[in-house]
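**Q** Return a 3D structure for these sequence lines:
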Amino acid sequence: MNYGIAFTPLVPQTVLWLALSAIVVIAALLLIARSRGAWVRLAALALVALALANPSFTREDREPLSSVAAVVVDKSPSQNFGDRTKQTAQAREALVDSLKKIKGLEVRVVEAGQADGETDGTKLFGALSSALSDVPVDRVAGAFLITDGRVHDIPANVSGVGFQAPVHALITGQKDERDRRIAITSAPRFGIVGQTQTITYRLDDQGVSGERAKVAVRRDGETISERTLQSGQTSSVDIDIKHEGANIVEIEASPLEGELTPVNNRAVVAIDGVRDKLRVLLVSGEPHSGERTWRNLLKSDASVDLVHFTILRPPEKQDGTPINELSLIAFPTRELFQQKINEFQLIIFDRYARQGVLPVAYFDNIARYVRAGGAVLVSAGPDYASNTSIWRTPLDSVLPAEPVGVTEKPFYAHLSDAGKRHPVTRGLEGAESEPPHWSRFFRTVDTRNAVGAPVMTGADGKPLLLLSRFGEGRVALLLSDHIWLWARGYEGGGPHLDLLRRMSHWLMKQPDLDEEALRLLVQGKDLVVVRQTMADSVAPVTVTSPSGATRELTLIAGEPGEWKAAMPANELGLWQATDGTLKALINVGPTNPKEFSEVTSTTDMLKPLAQATGGDARRVADGSGVDLPRIVAVRSSSMFHGEGWLGVKMRDASVVRGVGVLPIFAGLIGLLLLLGAFAATWVREGR
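**A** As a prediction, the model looks like this:
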């Protein structure tokens, strides 16, 4: 029960203050004049003023509320090192039991800091704030953090805690721990394919000094550098950017004797390879309706540097035109096909036939260019089946089919079984209907002895598009010159942009379009394994986490030619996957994860904040096991720790369940008081 007096004036406060002021003036005059009965008059006037203030006796029925203490348990990956997991479990059990023995104290336990592939660092104070979000600050008795001391969201000052109560840190781990790590000091995010990028790194040892370690550098799993460094030494390595997409660079140091974990002995950098310019040489034969289709496609891509030559008039044509007027510029055949041929990523022959412009020896150069890693695309028309066909040159050794004639009849292009799986043709818009939802072609070149299965078929099921590999290079053969009908929108057109762009990028070895590939992707909190294949089945994939744990995944068929499986990406660092033939790498999280930057336990990070709140930071374990301090309820003190004990701040918060009110001047009691006061005044005046 709480008792008190409340005032609810019967008149506005202005009137009440004026009345009090008048009473004070009258009292002063009566006292100065030493008037007889002044004190009686003043008492009567005071009772009138008090009646106007309308005082009431109050009685509150209050129910006490419990104080709330939070226990935040660090479940970050660094808590798995050494005996920390065991120490954490024992400290949690003992702490919660001690807190529950305190009468009037509610205990809330929350786990925080789990790594999910997206969160970097241990965030305990965010979890603490969420756990106490529905608790008024005047009910918070304190907080206990069970952690290794490496917390990455510590408030800058006490006000950032959000309540005025002690924060205690119970530190797991042992003194004098030692660990080694590789720290990346600078690393590029992007690099031009064919050029080099520099990564700078440092060897850091905690708990020891002067140690030396062997450091190996690997790119996409291949060792490219090995050296010996001393603790604290900074070094750098030049990385050749070999391909588009992620170039995974691992920098790994040899283990330190007695260290906590080898996980952070390895740092991973993913450098995205981009091409500065894709140099394409387009050689068009005799002018035809579809000539500009290729030119428009390639010129629309800002990443393509196009060199285009069109043979408008063959040398054997005799019409009296002067030699110096046969072309705007001379065709630099020797420069293009002998001196600078290796500078091109792709050479396209668009309805080109031998016309004496290119000597036969240059076709031999082109064949060697393909085997060494170059790419050639032949867009064939009747020229390919003629006596002047480029097949009848040394280039035939890298062309995937021999021409035998030309068929002139309308037909719909279809995706073959291989084409439905191949990344170049898979999922082309309109291919799912029968007939396909695109316009017809009217001519195709007949071939024989094709190398590999066609991805598209034409009239009578004959090959229409062949994609083949020769040596290190690639060749595409399109056996119709009517692709321009799709571009012009004839009969609704067709997906020419998708087809031609994918085909060009496949020839230039874009990794996303490889027929056989194993990839790792991060989608939300999951790690997704993708296997692209032309086969009917795939082998299980073994996935290795950054900590070295392995798991075998059975892939499930998705789209044709694509198999997938997913698992939680619950660790930061380098993940690896292999099916025995192919290997894939991916780095989950930042280059330098905060969680693994410093893994030795410490009281130094949390002690300043804890002591500023009246709490303390101390270890929970000694050499013999967990030794938790006594937990004490404290009501009136600014210090909540001492030798062998930690305190919680017990609150006196309560909630009102009922209120009783008794007006003093209401009814008969008020009337008698006022009448008595005036009667006393009259009696005093009557003497």
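**Q** Going by C-alpha atoms from here, please, whenever you check contacts or count neighbours.
**A** OK.
**Q** could you show me where the helices are in the stretch 401-550 of the chain, in order?
**A** 417-421, 484-488, 496-507 (DSSP state H, counting those that start in this stretch).
**Q** Columns mean neighbour count and distance to Thr457 on top of the ones you listed, output as TSV?
**A** TSV is the format used below for the helices of the stretch 401-550 of the chain (neighbours: other C-alpha atoms under 10 Å; distance: least, C-alpha to C-alpha, whole Å):
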stretch	mean neighbour count	distance to Thr457
helix 417-421	21	9
helix 484-488	19	16
helix 496-507	19	14
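**Q** Redo the ones you listed as JSON lines? Include distance to Arg181.
**A** Listed next are the helices of the stretch 401-550 of the chain as JSON lines, based on distance: least, C-alpha to C-alpha, whole Å:
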{"stretch": "helix 417-421", "distance to Arg181": "44"}
{"stretch": "helix 484-488", "distance to Arg181": "57"}
{"stretch": "helix 496-507", "distance to Arg181": "40"}
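**Q** what's the closest of those to Gly210?
**A** Closest to Gly210 of the helices of the stretch 401-550 of the chain is helix 496-507 (C-alpha to C-alpha; 51.1 Å).
**Q** who wins for proximity to Val370 among the helices of the stretch 401-550 of the chain?
**A** helix 496-507 (10.5 Å).
**Q** Run the chain-centre distance for that closest one.
**A** For helix 496-507, the gap between its own C-alpha mean and the chain's C-alpha mean amounts to 30 Å (C-alpha atoms, centre = their mean, to the nearest Å).
**Q** Sequence B follows; please return its structure for comparison with A:
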Amino acid sequence: MNGNLVQQISFTWDPLLPDLLWVPSALVAMAILALSLRASVGLPAWKRGLLVGLRALAFALLAVILAGPSTLRTEGREVRDPYVVLIDGSRSMAVEDQEGTRSGAVARWLARHEGSFRTLAEEYDLRFFVAGDELAPLALDQAIPRDALSGSIPTNGQGTDLGAALFGLSDALGGTRPASVLLVSDGADRAALGRAFSDSGAEGVEQLSAGLKFPVSTWMVGDEDGPRDLAITNLTVPPFGFVRRPLSLQLEVTSRGLPQRTHVATLRSNGEVVATTELHFDEDGRSAVDFEVKPDEMGFHTYDVSIPTPEGDAIPANNQAEVTVKVIRDRTRILQVTSRPSWDVKFLRRLLKTDPNIDLVSFFILRNSERGGQLARMGNLSLIAFPYEELFTQDLEGFDLVIFQNFWFGSFTHYPDTEFVRNIRDYVSRGGAFLMIGGDNSFGEANYGSSPLAEVMPTQIPDAASITQPFRAVLSEAGQRHPVTRLVREGDRNLGRWEDLPLLHGWNPLGAPQEGGVVLATAGAGGPPIAAVRTAGKGRTMAFATDTTWRWAMAGTEGPGAGQDHALFWRNAIRWLIKDAEEKQVQLVLDRENYQLGDPMQVMVRVLREDYSPWANAQVVGRVALLGGGDATPIEGVTDADGQLTVLLPSTAQGTVVVEVDVPDVPAPFGHAEARASISDRQGEFLDARVRPGLLKALSEATGGKVLGGRDPDPRLAATGGGNSVLAVDRKVESLWNRWWLLVVLVLPLGAEWATRRRMGLP
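**A** Here you go, the predicted structure:
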């Protein structure tokens, strides 16, 4: 019976010499024997053999004594060896292909063999485990008959990982190694063991399972022909897409065991049908199609593809797939208007025109209405007709940035400009960007200080004439950190770079900063502002009160950025104005846009101040929730010294999740950031739920187990060993090398050799 006190005696070795001395000792013994053989030259062969043999026998007996012969006396309790029935609890076991689900077939098998299992329980420590996401023990009375008869073997494991389950058995048994394991599975393993079999066959399984020190017998459940199934096996998108540019979604579908007919796949975005296409399958049951869409705005776009479930489809869950793609701006659309050509206009236009990421629309007015007389008042005098009514009404929203470079509406018309200027103001408030560059037709010279446009400008605009004298642009304290004026990242080097810039000539007077306005540079140290920026409503504006920055682009000027600083400065300005992602005050980044259910989501929030220095200790609050509603997971924390907060969140629900964060200290809407991701419940074994008998067979052969065949095998066939072992409570080692009789045995061959040599007259 289990628990009887027993005593076992076994023979063991306890060497008297360290391992390193065995080889040298053997070499010394061989040398002595060789010398003995050489010293007996001239004697008859039988005498030489007798002498050398006696000495060799003595060395052999000495080696046995030095090996430390001992007896191991073990006292303990007799226990039954564990016999483990390991049942696959992954989701593929819920597939219907064998008169019901595979897990149902296991439950019925358990019920039919109740008697066999109770017999095994008398001889072994019978254990049942379900291998899902974790090893879950199942008592005998739980497995039989209740769960078995009701067919309720759990199948909620996200994926099959037989290797992890087998290697975890010893820990689940409290450190005891099982004597026998019967693995009941469909073999649909896509984890390490399955990959090893796919890559290297039985040899790969043997290498991976070498650490298992117990036999694993297997019984496969499921139909080898596989379930009848229509499955979306792959839906891929590029890493990102572009606004108003074609985006390709590649769909791959397989059909197994179903009548070959045409199916229809439907693509949806935010619940609305975007496209449909027919699926035609080849001889292998495969179909591949491409969907093409054109996202019309930046941000995260989620696309869903679904196929109606045909009759007889065993796995309807794989007939739908969802992906999320981040859509970014392809090319920045900029409208540049100026009252007349100039060096400053030429250099900025050339910079914008040669940038492949910019789509530039530029207009020049060659003569103003006063200089052109009646002819100018009768028509447009730009290089092409200036469609100002369309540009500043219906077309305005199509631009990311509007630039007035030394521009005045009176340059080409006497019609009131109030409506057009008001439209630009409203365009900025709704999220547009506006840049005004100085000159004799700009700022106060053009009376913009009394126009609706003044409401969104960074500074007040006094009604004052331009100042014509050279000056050096000097960064303000905010300008030393702001991304617009960051020619190099290091603060000291950036300040030195600005000090080396060529002088500028002339500026338009600017007034005091308006609410939210930030002065970036002044005309000389402590002088009047010449560059300022502002966040106005949902948009941004910038004032740069001189038209001589072209001097920064001239070759031959001095300084480390000679000839480059003009382009760096204006590119920085444009990126900030159009709210490039890297220039937002609150930035939210996910480590990817598509997750598998259960994968951790890494959410990184970065917060910057108005001058774009890191905002340490900023309070961040937010939430993660499924698109369309549901329970939300809160996000809360404080940024570190670098203005960053990183949070790891579980992906616990399938579908599209929206991550939102708010920083209360940053004014709306710039204190808000949002991202989106798709969480899929699609598993590899659901994409291909066919059984893998070859994998199970290889596992049994590699571990010395048996392959049980048929649909109703006897579980007793997988039992190995006697069923009992001893759980030691006391062990005692007794040495034999110090016994007197063993020393006598060692002396006998030495004495016999001495006596023989004397009789032969040898020394």
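**Q** Got a TM-score for the two of them?
**A** In this superposition the chains share a TM-score of 0.59, using TM-score structural alignment, normalised by the length of structure 1; 600 aligned residues with a C-alpha RMSD of 7.3 Å.
**Q** Of all the helices of the stretch 401-550 of structure 1, which one is nearest Phe411 of structure 1?
**A** Between Phe411 of structure 1 and those, the shortest gap by C-alpha to C-alpha is with helix 484-488, which sits at 12.5 Å.
**Q** What is the closest one packed up against?
**A** Helix 484-488 of structure 1 sits against helix 496-507, with contacts defined as 3 or more C-alpha pairs under 8 Å, 6 or more residues apart in numbering; DSSP states H and E.
**Q** right, and the helices of the stretch 401-550 of structure 1 - which one's nearest Asp83 of structure 1?
**A** Between the helices of the stretch 401-550 of structure 1, helix 417-421 lies closest to Asp83 of structure 1; by C-alpha to C-alpha that is 50.8 Å.
**Q** Return the distance of that closest one from the chain's centre.
**A** The chain centroid and the centroid of helix 417-421 of structure 1 are separated by 34 Å, computed with C-alpha atoms, centre = their mean.
**Q** what do you get for stretch 139-157 of structure 1?
**A** 26 Å.
**Q** What lines up with Phe404 of structure 2 in structure 1?
**A** With the correspondence set by TM-score structural alignment, Phe404 of structure 2 lines up against Phe349 in structure 1.
**Q** the inter-axis angle of the helix or strand that match falls within versus helix 496-507?
**A** Secondary structure assignment for Phe349 of structure 1, by DSSP states H and E: strand 346-350. Orientation of strand 346-350 of structure 1 against helix 496-507 (axes from the mean of the first three to the mean of the last three C-alpha atoms, to 10 degrees) gives an angle of 130 degrees.
**Q** buried residues in strand 346-350 of structure 1?
**A** In terms of neighbour count (16 or more other C-alpha atoms under 10 Å), strand 346-350 of structure 1 has its buried residues at Leu346, Ile347, Ile348, Phe349, Asp350.
**Q** Have a look at how far, on average, it is from structure 2.
**A** Comparison of strand 346-350 of structure 1 with structure 2 after fitting gives an average deviation of 2.5 Å (mean C-alpha distance after the TM-score superposition for structure 1).
**Q** starting at the chain centroid, how far to that strand?
**A** That offset, for strand 346-350 of structure 1, works out to 40 Å (C-alpha atoms, centre = their mean).
**Q** Give me the helices and strands touching the next helix or strand after that strand, please.
**A** Sequence order places helix 360-371 as the next helix or strand after strand 346-350 of structure 1, per DSSP H and E. Helices and strands touching helix 360-371 of structure 1, by 3+ C-alpha pairs under 8 Å, 6+ apart, are strand 473-478.
**Q** who does the strand it packs on touch, helix- and strand-wise?
**A** helix 360-371, strand 375-379, strand 463-470, helix 496-507.
**Q** circling back: who's in contact with the match of Phe404 of structure 2?
**A** Applying C-alpha atoms under 8 Å, 6 or more residues apart in numbering, we find Phe349 of structure 1 in contact with Leu282, Val283, Ser284, Gly285, Val376, Leu377, Val378, Ser379, Ala380.
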